[in-house]
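[1] 3D, please:
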Amino acid sequence: MSFRCGPCDRSFDSDKALQQHARDAPAHAPSFNCRPCDRSFSSDEALQQHLQDAPAHAPSFNCKPCDRSFSSDEALQQHLRDAPAHAPSFDCEACDRSFGSEDALYQHLRDSPVHAPSFNCDDCDRSFNNEDALRQHLRDSPAHASFFDCAPCDRSFNSAEALQQHLRDSRIHQQDTETSLDIFFSSFPTFDYDPSLPPATSYASLQKHKGWRRGSAASADAWARYQEALESELHMWYGAENDLTAWHALCRAIGVKPLPRTCEQCEETVRRTHVNIIDLIEWGRSNSEKKVQTFRDVAELRAYTKETRKIFSNTLDEEDGNVVLRHLLRKIFKRP
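    Below is the predicted model of the structure:
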């Protein structure tokens, strides 16, 4: 019987001889290999000693930006901390400049004319140092003046208020224009109606002319139509409460100067005013430059209204009463 050693391709007479051969032959000595070096060692201790001592196997700590290696992490950190190439950089992208600290960058942004805040007028392609300067430019520059045209006159005005004033004052626009009150009074052919008189005066004359008695059907019908005409005049002279021009007309009537800039500011300014509604209608119809009389409180207004019989009985404080004067309505004949 033969006992073969495969690696050596040798045969032995007994297993004991084969084992002796496997134990003692140099070819079968254990091998401990260092793959990076392609070297073998007879023991693990020898291999570990080699890995520990050989420079090729020393731990490497690399700085990728510099393509440099260091023998310890401490050395790498020292390099990153001290090397100018790794100093923190604070960049101003607009200028393509870098600064050594955040404070230096902020100082640059604050002081450099290149970074001064700019307020631009797109229409003029001009820039201003602050918002107030830009607003003044927009307000005063002729290039930004808004023009409001009166087609019949072929004239232009620089504000809606100026146009409305023109339409109200110009005789050209009054010759063939009948208002709701004019139509109401003219519906009585035998009544000698004078449009220049206050509406309350004309209605009192109409009552006397027609001989109406209080409570009669004709008197009640005429009164209702008169009140409808008054309400229509309110819309014509003062307009809707979301219209700044309407609010400015009201403010001019009661002498508010300077004119507030928004509808909300106008409302806040006039809502505590006590004024007779018929007086406001008369002011619109008469083109008067004199402001309408106002009163200290409701009691004074109530006394004036009863004495002059300048009564406006419509309830514009309802949701559908979208007119600026609804904020001035007061209860005259019925106490709250």
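
[2] CA only for contacts and neighbour counts going forward, please
    Fine.

[3] where along this protein do the helices fall?
    Taking DSSP state H as the test, the helices found in the chain are 15-24, 44-53, 73-82, 102-111, 131-140, 160-169, 180-186, 199-210, 217-238, 244-253, 263-270, 277-286, 298-308.

[4] Buried residues in the shortest one, which are they?
    Taking 16 or more other CA atoms under 10 Å as the neighbour-count basis, helix 180-186 is seen to contain the buried residues 180-181, 184-186.

[5] ditto for the fourth one
    Residues 105, 108-109 are the ones in helix 102-111 that count as buried (16+ other CA under 10 Å).

[6] for those residues, which one is nearest Leu316?
    Nearest to Leu316 among these: Leu109, at 57.7 Å, using CA to CA.

[7] Please give the structure of this sequence too, so both can be compared:
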Amino acid sequence: MSYFDAFAGFEQKSTAPLATEFARLALSQGWKKGTKTWKNERQACMQTEFAHHVAVDNRLANWQSLCEEVGIAPTPESITKCKKQLKKVHVNLVDLIDARRAGTGKVRRFRNAKDLADYTRKSGKTFPKVKAKDDGYISILLRHVWN
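    Take a look at the predicted model:
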């Protein structure tokens, strides 16, 4: 279930970027940017949308699919090898959600953590790390962005 489904009367554009849709929802709900409510709802939105569009269980085919999506080739033969390769990949988690929402397939991959951090800070496409560290799947792709 999408985060947006919980809001009666709000018709999300399922292929629109997550930030755009959250901004439209926040406006319709009267959540002012930067307030505690806005921050809590944004965090809930990110986590729910990640689970809805990206999260996979521990089936090899799902891990291999993620590896292919972020440009890992050849595709690893085990979950352990997938995780090992994914730890070396630098992708923006919000972009990953957006790629899944839009059905575009591939997500932009950065050369290193610094390039990813620069992009993330400039674009504002941050994923709340409060719960991210608890999820093994997210934590594999999570990178330090702020100094």
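
[8] After superposing, what score do the chains get?
    Here the TM-score for the pair of chains, by TM-score structural alignment, normalised by the length of the second structure, is 0.80; 146 aligned residues with a CA RMSD of 2.4 Å.

[9] Quick one: the buried residues of helix 102-111 of the first structure as a markdown table, columns for distance to Glu318 of the first structure too.
    Formatted as a markdown table, the buried residues of helix 102-111 of the first structure follow (distance: CA to CA, whole Å):
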| residue | distance to Glu318 of the first structure |
| --- | --- |
| Leu105 | 61 |
| His108 | 61 |
| Leu109 | 57 |
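
[10] which among the residues you listed gets closest to Ala253 of the first structure?
    Relative to Ala253 of the first structure, and with distances defined as CA to CA, the nearest of these is Leu109, at 52.1 Å.

[11] ok, the closest one to Ser127 of the first structure distance?
    Leu109 of the first structure sits 18 Å away from Ser127 of the first structure, going by CA to CA, to the nearest Å.

[12] go on, Ser69 of the first structure?
    54 Å.

[13] How about Gln164 of the first structure?
    34 Å.

[14] Point to the residue nearest the middle of the second structure.
    Nearest to the mean C-alpha position of the second structure, by CA atoms, centre = their mean, lies Leu93 at 3.2 Å.

[15] Next one: the equivalent of Lys125 of the second structure over in the first structure relative to Ser186 of the first structure, how far apart?
    For Lys125 of the second structure, the aligned residue in the first structure is Lys310 (criterion: TM-score structural alignment). Going from Lys310 of the first structure to Ser186 of the first structure by CA to CA gives 20 Å.

[16] Not counting its neighbours along the chain, what's nearest the residue nearest to the centre of the second structure?
    Closest residue in space to Leu93 of the second structure, ignoring its immediate chain neighbours: Phe127 at 6.5 Å, by CA to CA, 6 or more residues apart in numbering.

[17] Thr262 of the first structure too?
    Excluding its sequence neighbours, the residue lying closest to Thr262 of the first structure (CA to CA, 6+ apart) is Leu244, at 6.6 Å.

[18] Was I right to think that neighbour contacts Pro260?
    No - with contact defined as CA atoms under 8 Å, Leu244 of the first structure does not count as touching Pro260 (9.2 Å).

[19] check contacts around the equivalent of Ser139 of the second structure over in the first structure.
    Taking TM-score structural alignment, the alignment pairs Ser139 of the second structure with Arg326 from the first structure. Under the criterion of CA atoms under 8 Å, 6 or more residues apart in numbering, the contact list for Arg326 of the first structure reads 315-317.

[20] Which of those are conserved in the second structure?
    With both residues aligned by TM-score structural alignment, their matches' CA atoms under 8 Å, the contacts of the contacts of Arg326 of the first structure that the second structure also has are 316-317.

[21] Return the closest of the contacts of Arg326 of the first structure with respect to Lys291 of the first structure.
    Closest to Lys291 of the first structure, out of all of the contacts of Arg326 of the first structure and judged by CA to CA, is Leu316, at 23.0 Å.

[22] picking that back up, what do we get in the second structure for the residue nearest to Thr262 of the first structure?
    In the second structure, Leu244 of the first structure lands on Leu60 (TM-score structural alignment).

[23] Mind telling me what Gly284 of the first structure corresponds to in the second structure?
    Using TM-score structural alignment, Gly284 of the first structure pairs with Arg100 in the second structure.

[24] my guess is its match contacts Val54, does it?
    Yes - counting by CA under 8 Å, Arg100 of the second structure touches Val54, with 7.1 Å between them.

[25] corresponding residues in the second structure for stretch 3-10 of the first structure?
    On the second structure, no counterpart of stretch 3-10 of the first structure exists by TM-score structural alignment.

[26] what does stretch 44-52 of the first structure give?
    Going by TM-score structural alignment: stretch 44-52 of the first structure matches no residues.

[27] Now do the buried residues in that stretch.
    Residues of stretch 44-52 of the first structure classed as buried by neighbour count (16+ other CA under 10 Å): 47, 50-51.
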